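Asker: predicted model follows, preceded by the sequence.
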Amino acid sequence: MKKTDIDWPKITKIVQDYNSDPECLLMIMQDISDIYNYVPPEVIPVLVEKLGVSESLIYSVATFYKTISLEPRGKYIINVCTGTACHVRGAEKITNALAEELGIEEGQTTADGMFTLDAVRCVGACASGPVAMVNHDTHGALNRSSALEMLDQYRK
């Protein structure tokens, strides 16, 4: 695994933007994830020191929230909604098509580090289901063909 180059001034600024408030741990970790698509392990001791929280709390937050990861993820994180509305409209077929095309299973990242495929319970776009989010972009009314076309957009 390639070591991540950490922008320490940027990490310090994120913590300072939240006044080093331990109550803001989740938001701080989310901001760090927005930069690296995960929270690099080198950052954890810094968060412990600057926020005065335990390492176990950091791991608890990271393992509870799907948007936080302690493992490197792809440049593009594909979250396929599997909530009720999307499920009944074929979310499983979308997930299977993407997994097959990418050569990975749900929860995995492609070898080239471009894509991570995840399933999430709901993205709040029930009327547009089935829905997938790629990073912060929402793609609705998907079928197998349109899901693969969506993937091609990000490959370019």
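Answerer: Thanks, I have it.

Asker: hey, let's count contacts and neighbours off CA atoms from now on
Answerer: Fine.

Asker: return the set of buried residues in the helix or strand where residue 10 lies.
Answerer: Element membership for residue 10, per DSSP states H and E: helix 8-17. Under the neighbour-count criterion of 16 or more other Cα atoms under 10 Å, helix 8-17 has 11, 14-15 buried.

Asker: before we move on, what SS does residue 116 have?
Answerer: Using DSSP: H, G, I helix; E, B strand; the rest coil, the structure places residue 116 in strand.

Asker: so which residues of this protein form strands?
Answerer: Using DSSP state E, the strands of the chain run over 76-81, 115-120, 132-134, 137-139.

Asker: so which residues make contact with the last one?
Answerer: For strand 137-139, contacts defined as Cα atoms under 8 Å, 6 or more residues apart in numbering pick out 131-133, 150.

Asker: if I look at the residue most central in space within the chain, how far off is residue 33?
Answerer: When Cα atoms, centre = their mean is applied to the chain, the residue found nearest the centroid is residue 67 (4.6 Å). Here residue 67 is placed at a distance of 8 Å from residue 33 (Cα to Cα, to the nearest Å).

Asker: ditto for residue 88
Answerer: In terms of Cα to Cα, residue 88 sits 31 Å off from residue 33.

Asker: try this one next to it:
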Amino acid sequence: MTKPAEISAAETANENLPKEKFEELEKFINGLETTKGALIEILHKAQDIFGYLPRDVQLYVARKLGIPGAEVFGVVSFYSYFTTKPRGKHTISVCMGTACFVRGADKIIERLKEKLGIESNEITEDGLFTLKDVRCIGACGLAPVVMIDDKVYGRVKEEELDEIINTYRNQEVKH
């Protein structure tokens, strides 16, 4: 393993990725007792800070840990939690597992695509929603299941989607 590079946050910052966020990540990494075996923990923190893991952030982490960029990318692309694209403020996940699919999840996701004007893994124009189809949420008894952020909606019907989406849109208007 190569020696971790002494790279400063200021060297990595650009107009889209502010220096302050790199400094926050640098402080986190430097505060770890050891970085050995901490790649996933560091990537979680980086995604919390930046909202996603663009190439520059992945390369920064690789240089700080003294590992190949390909190793970092391999971890980022393997785990579905990590994203290389910005996400909307709210993530709508539609379960496409067998129980949900049999009970109409395919129709639910198609209707959401229409209503939001996006495809799966895209962000709405207003930046409010990201739509994802996921393998299984683990709530098969409530099929079909839609999850928005950490809130689970069970036995969802197409006609309930407007009300569900508007709940989140209305929260934005109040803030």
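Answerer: Everything's here; your move. Values in this document were obtained by computation on a predicted structure and should not be read as measured data.

Asker: output the contacting helices and strands for the helix holding residue 10 of the first structure.
Answerer: Applying 3 or more Cα pairs under 8 Å, 6 or more residues apart in numbering; DSSP states H and E, we find helix 8-17 of the first structure packed against helix 25-36.

Asker: now the helix it packs on on the second structure. Mean distance?
Answerer: Compared with the second structure after the fit, helix 25-36 of the first structure shows a mean deviation of 2.8 Å (mean Cα distance after the TM-score superposition for the first structure).

Asker: about what we covered before: and of the contacts of strand 137-139 of the first structure, the nearest to residue 83 of the first structure?
Answerer: Minimum distance to residue 83 of the first structure across these is 9.6 Å, recorded for residue 131 (Cα to Cα).

Asker: could I get the full set of helices for the second structure?
Answerer: 9-12, 19-31, 39-50, 55-65, 69-78, 98-102, 105-116, 161-174 (DSSP state H).

Asker: pick the most deeply packed of those helices.
Answerer: Among the helices of the second structure, ranked by average contacts under mean count of other Cα atoms under 10 Å, first place goes to helix 55-65 (a mean of 20).

Asker: now that helix on the first structure. Mean distance?
Answerer: Counting by mean Cα distance after the TM-score superposition for the first structure, helix 55-65 of the second structure comes out at 2.0 Å.

Asker: which part of the first structure matches that helix?
Answerer: Counting by TM-score structural alignment, helix 55-65 of the second structure falls onto residues 41-51 of the first structure.

Asker: on that earlier part again, now the contacts of strand 137-139 of the first structure in a markdown table, with distance to residue 23 of the first structure?
Answerer: As requested, those are exported to a markdown table (distance: Cα to Cα, whole Å):
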| residue | distance to residue 23 of the first structure |
| --- | --- |
| 131 | 32 |
| 132 | 31 |
| 133 | 28 |
| 150 | 37 |
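
Asker: quick one: buried ones out of those?
Answerer: Buried subset of those (neighbour count, 16+ other Cα under 10 Å): 131-133, 150.

Asker: quick one: which of the residues you listed is nearest residue 22 of the first structure?
Answerer: Lowest distance from residue 22 of the first structure to those (Cα to Cα) belongs to residue 133, with 29.4 Å.

Asker: and the nearest residue to residue 77 of the second structure once chain neighbours are set aside, what does it touch?
Answerer: Among residues not flanking residue 77 of the second structure along the chain, residue 83 sits closest, at 7.8 Å (Cα to Cα, 6 or more residues apart in numbering). By Cα under 8 Å, 6+ apart, the contact list for residue 83 of the second structure reads 47, 52-53, 76-77.

Asker: tell me how far the aligned partner of residue 83 of the second structure in the first structure lies from residue 154 of the first structure.
Answerer: In the first structure, the residue matched to residue 83 of the second structure (TM-score structural alignment) is residue 69. Per Cα to Cα, residue 69 of the first structure is found 21 Å from residue 154 of the first structure.

Asker: no more questions from me, cheers.
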